[in-house]
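Asks: Sequence first, predicted coordinates after that:
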Amino acid sequence: MTEKSTVRTREMGVELKSQREAKQMSLREVARRAHWSASKVSGWENGRRISPIDAAIYLAHCGTEAAERARLLQLTRPPSELYWVRPYFDKLVDPMKSLIIQENLATTVISNSPTALPGMLQTEDYLRGIHELAGRYTTDRLKLLIQARIDRQRLLERRNPPHCIYFVYEHTLRSVLRDPALMHEQVQYLVLATNLPHCTIRVVPASAPPYHLVGSRFTILEFAEHPPVVYEETFAAGLFVDDPVAVEAFYVLRTRLDQAALPEQESREFLVRLAEEFDLMAN
């Protein structure tokens, strides 16, 4: 039986390939140097589990620097069966990198954002305002996070992007961050995003049941060849949920949101009206 990949092993595979390509080495060259078969190396790069010793040998042949090698070797540690925590405050970890890798591998991305707008759809000023409000990062760290968010948004512009479905809440949309001008720009950005054929935005109206009381910020990631996983966001960390029973609980909430949210066209019309409201408030 073929060993199934996990969020952690798929991320490690992407990282291994990135290290190899940075040195302009072919897959067969790494295999030849380490006396491995090309199929074994290919399996690792495609998400098959790699041992710490083999990973260290692979990275040594790629000339990976010590600090980066230490970070990557942590990915070979045995994961929890239920979840994998990615701390936001670890200076050695890009808090968004793990999510970006999984989003780029996914065929469908389903996002529920009851407390703030989806990161993929935030303008730079909205993102900056959120983090300044929370006071979580230094100015330099915030600049890095903004750039990471911009890089993440390129997913929507690439060829053959995943189908992205975003549930946004009326009470969140009407929460004025900093001033109406910022919110007008942000909501207008959402309106423009609805024109993308692979991007669906559904507004959960204030008249719907208060699902924001029971649902956290989470993203369901579906893949062509792997079981779905969930990325759940907290104030201090992101959690990848692999356990099928736990993942199913998120699908139950997704079904209820699908029933409660406005249809796609009505959601777009709502956003257009709201953008006009903020424009009037700003002027």
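Replies: Looks like it came in fine.

Asks: contacts and neighbour counts: CA atoms only from here.
Replies: Will do.

Asks: A34 versus Q24, what's the distance?
Replies: 16 Å (Cα to Cα, to the nearest Å).

Asks: Of those two, which one has the most company?
Replies: A34 (15 against 11; other Cα atoms under 10 Å).

Asks: Correct me if wrong: the more buried one contacts A55.
Replies: No: contact criterion Cα atoms under 8 Å: A34 and A55 do not qualify, at 11.0 Å.

Asks: Looking at the chain, name the residue that lies furthest from the middle.
Replies: Centroid-distance maximum for the chain: H35 at 36.1 Å, with Cα atoms, centre = their mean.

Asks: Tell me the spacing between that residue and S51.
Replies: 16 Å.

Asks: swap in M12?
Replies: According to Cα to Cα, M12 stands 11 Å off from S51.

Asks: now do S111
Replies: Per Cα to Cα, S111 is found 33 Å from S51.

Asks: Return the residues in contact with E103.
Replies: With contact taken as Cα atoms under 8 Å, 6 or more residues apart in numbering, E103 is in contact with 109, 155, 162, 221.

Asks: Am I right that the last one sits in a strand?
Replies: Yes: the secondary structure assignment for L221 places it in a strand, going by DSSP: H, G, I helix; E, B strand; the rest coil.

Asks: got another, please set it beside the one above:
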Amino acid sequence: MAMADSDPTVRAQELGAAMRELREEAGFTVRAAGERIDVSASKISRIETGKNAIAVEEIAALLAVYEVTGPRRAKLIALAREADQRGWWQRSAPTFAERQETLISLESRALMITNFELIAIPGLLQTGEYTRAIMVESGLIEDGDVEKRMVTRLQRQSVLMRRQPPGLVAIIDEFALRRVIGGRAVQRRQLEHLVVMAQRPNIVIHVVPNDDRGHAAIAGGFTVLRRPEGGPVVFLGNHTSSLFLEEPPEVLQYEEVTRQVLLRALGPAESAEYIAEQATLLDTGEPRENPSQRADLG
């Protein structure tokens, strides 16, 4: 899916959302804000949706009207200067919550979210105890920071419970289902949670079985977010930074990876059945059957 030149960039939408929040905090209507800097209300609306070409001078004027100063002003001015650039490697956010802000914003506006995970259960579908166990068992996160990150994760997950939630296609490698995190009881409840979530009309879960060969997504997890305005965006995250890909050739590669890995995945019904079986076996302590072996035997 190609992106037209007029499509809003991730940076422009991030800036627009921030400017809308500041306007509302300052108590201005769109019309009143426009009058203060001598532009139309429609132009303010386009800035706030990321659809308008950004003039740094107009952003600076609005920030003065909203009485925004200091580091926050400097951050938004810098963002305005880069608003037309596609692709965004965010490296400067000092905290986990700040690194997640753009992802949360994109997920909140998305029509469809497609997430492949190789190592662990997708974040949008994790139980609280499973998420906490990942952080604690990693040995990298200080105790005082665990709860803060839990709040951020819950904020992300709330998008799936809205009245009009985005669609979610969760593609999970079998390895992620078999890796026990937090102990067998925590893992079992996590798998049971997946079965329950798979019954929601906006959520589809696919399991990619280990059939003794690699697959197109073996390089690691990724998320493709489809926006109502603008082309799709690919999110890649690591310990210290976030990467958002917007250039059509890069996005198309991940869309092809998604297509290829879905050809190897179990269907939704078979995936739910397999996950439920794995949850039951965690209780009994019996060896957990490989889904490709089960298919061969069946």
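Replies: Perfect, thanks for sending it. Because the structure is a prediction, the values reported are computed rather than measured.

Asks: coming back round to it: buried ones only from the contacts of E103 of structure 1, please, as a PyMOL command.
Replies: Buried residues within these, by 16 or more other Cα atoms under 10 Å, are selected in PyMOL with:
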select buried, resi 109+155+162+221
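
Asks: Tell me where the stretch 51-200 of structure 1 has strands.
Replies: Ranges of strands in the stretch 51-200 of structure 1, per DSSP state E, counting those that start in this stretch, are 83-87, 108-113, 163-169, 199-204.

Asks: Identify the residue of structure 2 aligned to V245 of structure 1.
Replies: When structure 2 is aligned by TM-score structural alignment, V245 of structure 1 is paired with P249.

Asks: M96 of structure 1 now?
Replies: M96 of structure 1 maps onto Q100 in structure 2 when the alignment is built from TM-score structural alignment.

Asks: Excluding sequence neighbours, find me the nearest residue to its match.
Replies: T152 (7.6 Å; Cα to Cα, 6 or more residues apart in numbering).

Asks: That neighbour and F235 of structure 2: what is the separation?
Replies: Applying Cα to Cα, the value for T152 of structure 2 to F235 of structure 2 is 17 Å.

Asks: and stretch 122-130 of structure 1, which stretch of structure 2?
Replies: Using TM-score structural alignment, stretch 122-130 of structure 1 pairs with 126-134 in structure 2.

Asks: Buried ones in that stretch, by neighbour count?
Replies: By 16+ other Cα under 10 Å, the buried positions in stretch 126-134 of structure 2 come out as 126-127, 130-133.

Asks: Same check on stretch 261-280 of structure 2?
Replies: Going by neighbour count (16+ other Cα under 10 Å), the buried part of stretch 261-280 of structure 2 is 261-262, 264-268, 271-272, 274-276, 278-280.

Asks: quick one: the helices in the stretch 101-250 of structure 1?
Replies: 124-134, 139-153, 170-173, 180-193, 244-260 (DSSP state H, counting those that start in this stretch).

Asks: The shortest one maps to which residues in structure 2?
Replies: Counterpart in structure 2 of helix 170-173 of structure 1, with TM-score structural alignment as the criterion, is residues 174-177.

Asks: Mind listing residues that contact the matching stretch?
Replies: The contact list for stretch 174-177 of structure 2, computed with Cα under 8 Å, 6+ apart, reads 117-121, 191, 207-210, 275, 278.

Asks: I'd assumed L145 was in contact with L127 of structure 1.
Replies: No: counting by Cα under 8 Å, L127 of structure 1 does not reach L145; the two are 9.1 Å apart.

Asks: re earlier: export the strands of the stretch 51-200 of structure 1 to TSV and append columns for distance to A282 of structure 1.
Replies: TSV is the format used below for the strands of the stretch 51-200 of structure 1 (distance: least, Cα to Cα, whole Å):
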stretch	distance to A282 of structure 1
strand 83-87	37
strand 108-113	25
strand 163-169	22
strand 199-204	23
